[in-house]
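>>> model the following, please.
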Amino acid sequence: MTADALAPVAGPALDALDALESEAIHVFREVAGEFDRPVILFSGGKDSTLLVHLAIKAFAPAPVPFPLLHVDTGHNYPEVITFRDELAARYDLRLEVARVEDYLADGRLTERADGTRNPLQTQPLLDAITEHRFDAVFGGGRRDEERARAKERIMSLRDAFGRWDPRKQRPELWNLYNGRHAPGEHVRVFPISNWTELDVWRYIQRENIELPPIYFAHERPVFSRDGMWLAEGPWGGPRDGETLETRSVRYRTVGDGSCTGAVESTAATLDEVIAEVTASRLTERGATRADDRMSEAAMEDRKKEGYF
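Model prediction:
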């Protein structure tokens, strides 16, 4: 027998998106096999919508074997909430909603002076995890978004109080994931950690994934604050000296309306959005999220307390 006959036969080469998809699907299946009560954090944004698409692929033709959880600040954009509900209904997914409004109404939380509710999501999230006994919580965090998220492993342990300690990150060698946890602890799981914003958009285009229209250019009344275009809404604004202007904008990320800004854009198609993202030198959170500008370690501090 010749040496050529003993050589391994090469299979079809995976392109970058195929490899990222394969890794994410592997993570979903690993968690489904290792944990008892996983859940997908789902806001209706592009990254969590991508997670749902990957989960459907991972388990088809069977249904996705775990529910969705949204921590609703009450200050979300209406287009996103409508999309959230329609997607859950379309795929017959159970949607659990933890509402910040409920915590404000009964005094468990109080409004912040700056009006933003993003930091107020932590306690409803942790309570929902405890109430439903979720032991693995999928999130759409990516390492390219922000420096604290770059420290996370794909499986990231949280203690019994939901806290994260970056000094206790476990090694993940050869795609081997350690989901071991004690009673009361849980694991945050980030299947698209290694994706970039551009990867996300290219995959959305390839797979023809539907998104809320807020991600594409549209005319909207906005006002300028701290270098961002914010929309008026129940979260307040414009303030004295801030003037509403109708501009063509789109959102690179969605969240609490009090701190999520739009970018001026005419990108109304996937091709145009991809071209715009390719040319950008700022991450979507760095460009449009005021809550990440509170301090150099704003995100890391919140993650240590139990935030996404």
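
>>> when you work out contacts or count neighbours from here on, use the C-alpha atoms and nothing else.
OK.

>>> show me the longest strand that occurs in this structure.
Identified as the longest strand of the chain according to DSSP state E is strand 218-225.

>>> give me the buried positions along that one.
Applying a neighbour-count criterion of 16 or more other C-alpha atoms under 10 Å, one finds His218, Arg220, Val222, Phe223, Ser224, Arg225 buried in strand 218-225.

>>> over to stretch 20-32?
For stretch 20-32, burial by neighbour count (16+ other C-alpha under 10 Å) applies to Leu20, Glu21, Glu23, Ala24, Ile25, Val27, Phe28, Val31, Ala32.

>>> need the three-state assignment for Val254.
Assigned state for Val254: coil (three-state reduction, DSSP: H, G, I helix; E, B strand; the rest coil).

>>> what about the helices in this structure?
Remark: helices assigned in the chain by DSSP state H are 3-6, 16-34, 46-59, 78-90, 100-105, 122-132, 147-150, 197-207, 270-279, 284-288, 298-305.

>>> could I get those helices as CSV with distance to Gly162?
Shown next, in CSV, are these (distance: least, C-alpha to C-alpha, whole Å):
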stretch, distance to Gly162
helix 3-6, 52
helix 16-34, 19
helix 46-59, 21
helix 78-90, 25
helix 100-105, 18
helix 122-132, 6
helix 147-150, 16
helix 197-207, 27
helix 270-279, 34
helix 284-288, 23
helix 298-305, 7
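
>>> which of the buried residues of strand 218-225 lies closest to Val187?
Nearest to Val187 among the buried residues of strand 218-225 is Arg225, at 36.7 Å by C-alpha to C-alpha.

>>> next up, for comparison:
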Amino acid sequence: MAETLAVTDNLDALESEAIHIFREVAGEFDRPVILFSGGKDSTLLLHLAIKAFWPAPVPFALLHVDTGHNFPEVIEFRDKVVAEHGLRLEVAHVQEWIDDGRLQERPDGTRNPLQTVPLLDSITAHKFDAVFGGGRRDEERARAKERIFSLRNAFGQWEPRRQRPELWNLYNGRHRPGEHVRVFPLSNWTELDVWHYIERETIELPQIYYAHQREVYLRDGMWLAEGPWGGPRDGEALISKTVRYRTVGDGSCTGAVESTAATIADVIAEVAASRLTERGATRADDRMSEAAMEDRKREGYF
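Just a heads-up that it's a prediction; the model follows:
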């Protein structure tokens, strides 16, 4: 009983903080936008935004940078949620930037790093001055350094030395023309918090997050799915396994984990026992170097 009360109190505090952040942004900025992919963190972010302004509609548009290599189940879920809530979704298709020469395909086939330019171009084109993201500090070391209000310069770059203190839940949204602020209402949540909250609020997610049968192949210690991003290569055999995804993104670098967790309760038990973060366990793009995420953030990545 005491443990249940502690979890409830913690979730109430996290929810209250996130709702406060949404309302602060609505009061401080002119054109905020929510990054929404249909993944669990962005779905949670949208759920909190709806709560923050209910019964009024969410006063922000949604933006998704679509690599073209996303899992079909997640894209279908994204479009379903947008339609159900009558939201406005802007989609920046990486393929369009490739087609007109603004980007080039990478030799390794992954498009995850290619999201930065379409993201920054979209922020500039729509004059967004605050961009909500679902990043959490427990995911990765570079994200642990970032403030809830993270100032980005006129090139969309993150400059750690310009991070501002955030004392007593006071957030500084000041920025010069051309700059914008990334906002992370889930900064203080953990993966386990996210799942406990999803259970409490009965939030629907793409079924890809729960155990299912899928054809996968092993590469660099990760189970990857066959898709338009290429693979398997010579010597990489497709095997049918019971897997689920802890995080979803570009299919070329997002791995599945072997799992029989078919319900939220099963997932919570599995996450509680895990000693690897979701990105550390399943994201090949974070393994490119010790500072892979920080390098990308300095270029303007999420």
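
>>> which one of the helices of structure 1 lies closest to Leu244 of structure 1?
Closest to Leu244 of structure 1 of the helices of structure 1 is helix 284-288 (C-alpha to C-alpha; 17.8 Å).

>>> what residues of the closest one count as buried?
Within helix 284-288 of structure 1, the residues that count as buried by 16+ other C-alpha under 10 Å are Glu284, Arg285, Ala287, Thr288.

>>> isn't Glu245 of structure 1 up against Pro221?
Yes: between Glu245 of structure 1 and Pro221 a contact is recorded at 5.3 Å, counting by C-alpha atoms under 8 Å.

>>> hmm, back to that, the longest strand of structure 1 corresponds to what range in structure 2?
Under TM-score structural alignment, strand 218-225 of structure 1 corresponds to residues 212-219 of structure 2.

>>> relative to the whole chain's centre, how far out is the matching stretch?
22 Å (C-alpha atoms, centre = their mean, to the nearest Å).

>>> quick one: that stretch to structure 1 mean distance?
Between stretch 212-219 of structure 2 and the aligned residues of structure 1, the post-superposition mean distance stands at 0.2 Å (mean C-alpha distance after the TM-score superposition for structure 1).

>>> now tell me what touches that stretch from outside.
The contact list for stretch 212-219 of structure 2 (C-alpha atoms under 8 Å, 6 or more residues apart in numbering) reads 223-226, 232, 236-244, 260, 262.

>>> any chance of JSON lines for the buried residues of stretch 20-32 of structure 1, columns distance to Pro78 of structure 1?
Shown next, in JSON lines, are those (distance: C-alpha to C-alpha, whole Å):
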{"residue": "Leu20", "distance to Pro78 of structure 1": "31"}
{"residue": "Glu21", "distance to Pro78 of structure 1": "30"}
{"residue": "Glu23", "distance to Pro78 of structure 1": "33"}
{"residue": "Ala24", "distance to Pro78 of structure 1": "29"}
{"residue": "Ile25", "distance to Pro78 of structure 1": "31"}
{"residue": "Val27", "distance to Pro78 of structure 1": "32"}
{"residue": "Phe28", "distance to Pro78 of structure 1": "30"}
{"residue": "Val31", "distance to Pro78 of structure 1": "32"}
{"residue": "Ala32", "distance to Pro78 of structure 1": "32"}
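
>>> in structure 1, what stretch matches stretch 284-291 of structure 2?
Mapped onto structure 1 using TM-score structural alignment, stretch 284-291 of structure 2 spans residues 290-297.

>>> list the buried residues of that stretch.
Across stretch 290-297 of structure 1, burial judged by 16+ other C-alpha under 10 Å covers Ala290, Asp291, Asp292, Arg293.

>>> for these, which one is nearest His70 of structure 1?
Taking C-alpha to C-alpha as the measure, Asp291 is the one of those closest to His70 of structure 1, at 18.8 Å.

>>> and that closest one, what does it touch?
Contacts of Asp291 of structure 1 were listed using C-alpha under 8 Å, 6+ apart, and they are Thr116, Asn118, Cys259, Ala298.

>>> can I get the residues you listed in CSV with distance to Gly184 of structure 1 and neighbour count?
Listed next are those as CSV, based on distance: C-alpha to C-alpha, whole Å; neighbours: other C-alpha atoms under 10 Å:
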residue, distance to Gly184 of structure 1, neighbour count
Thr116, 30, 20
Asn118, 25, 22
Cys259, 32, 26
Ala298, 26, 14
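
>>> between those, which is closest to Lys168 of structure 1?
Distances from Lys168 of structure 1 to these, taken as C-alpha to C-alpha, are shortest for Ala298 (19.5 Å).

>>> isn't the closest one right up against Asp292?
Yes: counting by C-alpha under 8 Å, Ala298 of structure 1 touches Asp292, with 5.6 Å between them.

>>> Ser265 of structure 1 maps to what in structure 2?
Counting by TM-score structural alignment, the partner of Ser265 of structure 1 is Ser259.

>>> its match contacts Trp223, correct?
No: with contact defined as C-alpha under 8 Å, Ser259 of structure 2 does not count as touching Trp223 (11.7 Å).

>>> so who does Glu172 of structure 1 touch?
Arg153, Asn178.

>>> same deal with Tyr77 of structure 1?
Contact analysis of Tyr77 of structure 1 by C-alpha under 8 Å, 6+ apart lists Val254, Gly255, Asp256, Gly257.

>>> recalculate using a threshold of 7 Å.
Tyr77 of structure 1 makes contacts with Gly257, as judged by C-alpha atoms under 7 Å, 6 or more residues apart in numbering.

>>> and the most centrally placed residue in structure 2, how far from Thr247 of structure 2?
For structure 2, Gly134 is the residue whose C-alpha lies nearest the centre (C-alpha atoms, centre = their mean; 4.7 Å). Distance, Gly134 of structure 2 to Thr247 of structure 2, by C-alpha to C-alpha, to the nearest Å: 12 Å.

>>> now Pro185 of structure 2
Counting by C-alpha to C-alpha, the gap from Pro185 of structure 2 to Thr247 of structure 2 is 18 Å.

>>> ok, the two, which is more surrounded?
For the pair Pro185 of structure 2 and Thr247, the greater number of neighbours falls to Pro185 (25 against 18), based on other C-alpha atoms under 10 Å.

>>> name the nearest residue to that one, sequence neighbours excluded.
Excluding the flanking residues, the one nearest Pro185 of structure 2 by C-alpha to C-alpha, 6 or more residues apart in numbering is Ala18, at 4.8 Å.

>>> no more questions from me, cheers.
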